[in-house]
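Enquirer: Could you look at this predicted model? Sequence included:
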Amino acid sequence: MLIVLAALCALPARAQLLAVTLDGLDGELRENALAWLGDPPNTPQARTNYLYSARRKVEQSLQALGYYRADVDLNLKRAPDTWTLSITVEPGEPVVYGNVDVRISGDADTDPTFTKLLQQSPLKPGEVLNHAVYEKFRRSISNLGQRRGYFDGVFSEARIAVEPVSGLADVSLHYESGSRFVFGPLSYDQDIVKPGLLEPLLQTPVGEPYEQQKLQETQARLQRTGYFSTVILRPQANAATDGQVPLTLDLFPAKRHSINVGVGFSTDTQERVSLTWRTPRINRHGHSQESRLQYSRINPSGRVTYNIPLSDPLNDVLQLTARVEDNEFGDLDSIQQELGTRREIKRGEWVRSYSLRALNESWKAQGLDRENDYLLPGFSLSQRVHRGALVNPTGGFSQWYRVELGSQELGSDVDLLRLTADYGFIHTLAERHRLVFRGDIGAVFLDAGERDQLAPSLNFFAGGNQSIRGYSYQSIGNEATFIADDGEEVTLVIGGDRLLIGSAEYQYSFNKNWRGALFIDAGDAFDEGQFEASVGAGFGVHYVTPIGAIRLDLANPVTDDNPSWRFHLSIGAEF
């Protein structure tokens, strides 16, 4: 066998049977002619067939693009090994559209989507005839009819009459849509979830005009609940009666449990490991839970969230939460234990929530050891709009507001009112140039005599990847002096009751994944009347991934007396 293979490899390659040259055509005309001619023949019989059909194929390739008056000249030279076919073409003047008669009759005549499609018609008198363009437009009318529920729609006339001598082509395209069908009853297995739970997600009410987009939206909404591994929603057009199209919905339950392990690193929280356990559907009422443990040297934490759908499984959910977290704020070590409830309601781009959380927080430092309880009702409102991919948008704007209050009469150790607001703005100046702006504002109002009773997590701190780069994580805040255990005075960063931060960044994209950045961050976490801006400036390199950009920034705290450069590494969406 090896000897045979070696012998075959040693045989000379078969000589080319036919060489073809094509002159007189450029661009699309040349490409189309070569495509119609196909690959050179590799057998004598294939060569004969190629020569026989060459003129006809070139003419047909030109006619497809509107050139019906072409002069095609063939010249064949025979040789012992390779024949040469020279094709010379004079394409002539193209045929243009003359009278264009496109009509829609039936219910579709008053359908605005058909009106818009006709306004965008590429078939215009005087334009060069192109059969592919005509066919594409004809199919777009037919496909739109199917998507909009005109299942009896047909073309009573669809033709192009070409007069090569006059150079005109008359188009007749008459579409009779008939009546528009409506959604019929929907049938599905209701053993997975209780009847009525999915009703707010269904966009196909009986009697409403049929629209394929509504089916796709319904299917996507059902999939987003997490209850199902697969969702298939199909119209039964063949079973339509009295103008109604029945629907069948096949639901396949998702896995009852999933466990994910993650590892990560950022210069704020250092290395971290997380374990997440999810149960997307606990019972027929659509309850779900997510439990997450995360360890990092800076802020190990654990959180359990139990979700209960109310009026809408996606847009109106009650959350019950329990959280434990150990965190570092400035020079303070904080341990938080929290129970909470929150109702989140989504309406279009806006999300509002009502919350109540019971927080027990203890914090320690040299000369300081305190613990307080807080019962904090709250309200938040947010909006996010973007263009392009969410993890790397070309433009967008986000805003988030939150208000919380505590009262000693309602169980808090401190009377307080806490207000926060965050903003983000992204704008693409040109293809490779992008601007990113960010702003954070916060204030806590409480009696001056209770200032030292405000827990670190309710104070404000600045510094770090998402704050003022050039400074370490949560290192900026109001300072206070305490007496340490050894009797010496110590000055600690304890945070501020006010926050004001702004950031501006210019980004230049080198290619699809890599970009450079120049930035300046400024602001302070301070007590009322004691604002003193800290400024960080620098540059960075970002690598864009499907889960967000990996950002390596080098920043300098330019307002420090002895500034030194600091690396910041983070990953995730900026928006």
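Expert: Done, it's in. Numbers count the residues shown, from 1 in each chain.
Enquirer: CA atoms for contacts and neighbours, from now on please.
Expert: OK.
Enquirer: Quick check: closest non-adjacent residue to residue 428.
Expert: When the adjacent residues along the chain are set aside, residue 428 lies closest to residue 434, with 4.2 Å between them (CA to CA, 6 or more residues apart in numbering).
Enquirer: for that neighbour, helix, strand, or coil?
Expert: strand (DSSP: H, G, I helix; E, B strand; the rest coil).
Enquirer: Confirm for me that it is in contact with residue 427.
Expert: Yes - counting by CA atoms under 8 Å, residue 427 is a contact partner of residue 434 at 5.8 Å.
Enquirer: what is in contact with those two at once?
Expert: Each of residue 394 lies in contact with both residue 434 and residue 427 under the rule CA atoms under 8 Å, 6 or more residues apart in numbering.
Enquirer: Next up, a structure to set beside the first:
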Amino acid sequence: MPLKSRAIDVAINGVDSSDIRENITLFIKQLDLPVSEFDVDDFENKATNKAQKAIQAFGYYNADIDVMPVQYAKNGDFTLTLNITLKQITVVNRVILQADFMRSSNEQTQNMPQKLLSVIEQVRAMQGKPLNHDLYESLKGQLSTFALLYGYFDFKFLLHKLIILPNANGSASEATVHWLFNLGERYRFGDVEFLQETRGETIAKNVKPFTKGAFFDQSKIGQYSIDLASTGYFDNAIARANASRSVDKMVPIELILQPKPKDSYQLGLGFSTDTKARISFDWRRPWVNLEGHSLGANVYLSNPRKALSLEYRVPKANPLNDFLNYRISLKRTDENQTQSDNVSFEVLRQWGAEQDNDWDKIGFVKVEQESFIQGLQDKRTTRLVMPGFTYNRTRKDGDIFVNWGDRQQITVQGASESVLSDIDFLKVMAKTKWIRQFDKHRFTLRADAGAIATSDFTRVPSTQRFFAGGDQSIRGFGYNEVSEFEMVEIDGKLEKELVGGKYLAVASAEYAYRVAEKWRAAVFIDAGSANSKFASDISTGVGVGAQWLSPIGDVQVYVARGESSFERSWRLHVIIGPGL
């Protein structure tokens, strides 16, 4: 008699583990449903075999499975009930590992990557423990994968067996793991070869993260491609290892480079509560000559600030972070009682960090002339010739979304009347920010500190004085609204005149909790000052916020209450971009 079976429901008794239950159901639902009464017995036998395999994947080889008669519903669906007794889990009683490096000198073992050693140790550690099929298969795959990634191109997996010895008396089955493999000799990096374009050959060789003769590591080949693209000289850059052309265990590294066109352009749009809408336009000519000298210009426009700059860059040892810059800039500022026109010329030399945790070191000489009006003061013009240096370091686990990271920056610059400057001037500035995330909990700490020593503070340009307040400073106040001030009577009313501070001290602490996959809720407190005395007359900002992990990065919205000795205010802050 034909059956109109439409769907199967698998009922499982005697198994508490949801993982095992789900695996049994998944295996059985792979079967074709019976189409007649004559197919039911065969279906039940196949279901028993499928259930047995599903259970064995978790190390149970002595399980008893009793299949109850199929129960049909009127709509054609039916239920298959399994009564299962798992018994004892299989234990790995023996691990046999045989490999060529175990028969050779310690040199081969000493040069073996840690990931490969870890796989071997994990296999050994299976002895005496319950059999985990997923772990076994994973380690087997890792051994083959890591061998190739780390340059063991002669690797051969001669034998890999998992032998199960069931015990009929109901005691735990025993398993033996037996692997036999030869790693062979580890290959090394050979010469870099240019397959097409040779322009930028010096740049490409300076960027490479390995040296000829070093042990092969595929991750460095991937990093090489990324670094080449990051230099800004190439539209496309591919680095690849060709092991088939190896000579004497040396792997040639082939490069395919596509240089950028003569000129490139980039338009940027942005918004923040500090600057409101802003627009920027970049022009860059990456190839002024074959040595990689580049020329660029930038235009920045927002309501309070406008800037134009022209830059000439000369790459040094590593063009990613080691270069010499010449820059001419024009800047106009009109915000919060500050009006300023600034012209500057700067020569900057950066010696980039060689390791991830190292510091970038920057030395510079900057000549600037600024005409400014601060508050109700008379217009002044000051020329400064300022040598200085900056040390900075940034560590982070991502570019768009940062869950772990920190940055530090220290800048010292000064000028002297005896060296073409209008005043004696010394400025020190230090900044740091830390982000740490633990599961759903995210902590952000930030601090800024600075000091100015000068022979005449009234002639210190407005852009060199200290101000606080804004999205990245003390929330609850507008951008640069917190500083030393004087009370001035205007039309019979007392008005606050901002003059800027000789000292800066700002600190911030924020806690955020992930309430959904793409959303965090935050609370924060900011505090600080920009005054003639360090950390005096503290202003504070407290509030709450929402953070959206958008496709373009963090979008942060805060409502803040600012409070100082002079005023109380509410302010909305919107920040778009990376958290660090």
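Expert: Okay, I see it. Remember, predicted model here, so these are calculated numbers, not experimental data.
Enquirer: What's the TM-score once they're superposed?
Expert: Here the TM-score for the pair of chains, by TM-score structural alignment, normalised by the length of the first structure, is 0.87; 557 aligned residues with a CA RMSD of 3.3 Å.
Enquirer: Can you name the residues that contact the residue nearest to residue 428 of the first structure?
Expert: Neighbouring residues of residue 434 of the first structure by CA under 8 Å, 6+ apart: 394, 426, 427, 428, 506, 507, 508.
Enquirer: out of those residues, who's nearest residue 319 of the first structure?
Expert: residue 426 (31.1 Å; CA to CA).
Enquirer: what does that closest one align to in the second structure?
Expert: Counting by TM-score structural alignment, residue 426 of the first structure lines up with residue 435 in the second structure.
Enquirer: buried set for stretch 553-571 of the second structure?
Expert: By 16 or more other CA atoms under 10 Å, the buried positions in stretch 553-571 of the second structure come out as 553-564, 570-571.
Enquirer: End to end on it, go ahead and measure it.
Expert: End-to-end distance for stretch 553-571 of the second structure, by CA to CA, to the nearest Å: 23 Å.
Enquirer: How about stretch 469-484 of the second structure?
Expert: Start to finish, the residues bounding stretch 469-484 of the second structure are 12 Å apart (CA to CA).
Enquirer: The helix or strand hosting residue 342 of the first structure packs against which elements?
Expert: Per DSSP states H and E, residue 342 of the first structure falls inside strand 332-347. Packing partners of strand 332-347 of the first structure (3 or more CA pairs under 8 Å, 6 or more residues apart in numbering; DSSP states H and E): strand 316-329, strand 350-365.
Enquirer: Give me the next element, helix or strand, following the last one.
Expert: So that's strand 350-365 of the first structure. strand 368-387.
Enquirer: Show me what counts as buried in that following strand.
Expert: Buried residues in strand 368-387 of the first structure, counted by 16+ other CA under 10 Å: 371, 373-384, 386.
Enquirer: In JSON lines: those residues, plus distance to residue 282 of the first structure.
Expert: Shown next, in JSON lines, are those (distance: CA to CA, whole Å):
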{"residue": "371", "distance to residue 282 of the first structure": "37"}
{"residue": "373", "distance to residue 282 of the first structure": "32"}
{"residue": "374", "distance to residue 282 of the first structure": "31"}
{"residue": "375", "distance to residue 282 of the first structure": "29"}
{"residue": "376", "distance to residue 282 of the first structure": "29"}
{"residue": "377", "distance to residue 282 of the first structure": "28"}
{"residue": "378", "distance to residue 282 of the first structure": "28"}
{"residue": "379", "distance to residue 282 of the first structure": "28"}
{"residue": "380", "distance to residue 282 of the first structure": "28"}
{"residue": "381", "distance to residue 282 of the first structure": "29"}
{"residue": "382", "distance to residue 282 of the first structure": "29"}
{"residue": "383", "distance to residue 282 of the first structure": "30"}
{"residue": "384", "distance to residue 282 of the first structure": "30"}
{"residue": "386", "distance to residue 282 of the first structure": "34"}
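Enquirer: List just the nearest of those residues to residue 489 of the first structure.
Expert: Closest approach to residue 489 of the first structure among the buried residues of strand 368-387 of the first structure (CA to CA): residue 371, at 21.7 Å.
Enquirer: That closest one and residue 404 of the first structure, how far apart?
Expert: Using CA to CA, we find residue 371 of the first structure at a distance of 20 Å from residue 404 of the first structure.
Enquirer: same thing with residue 110 of the first structure?
Expert: For residue 110 of the first structure, the distance to residue 404 of the first structure equals 52 Å [CA to CA].
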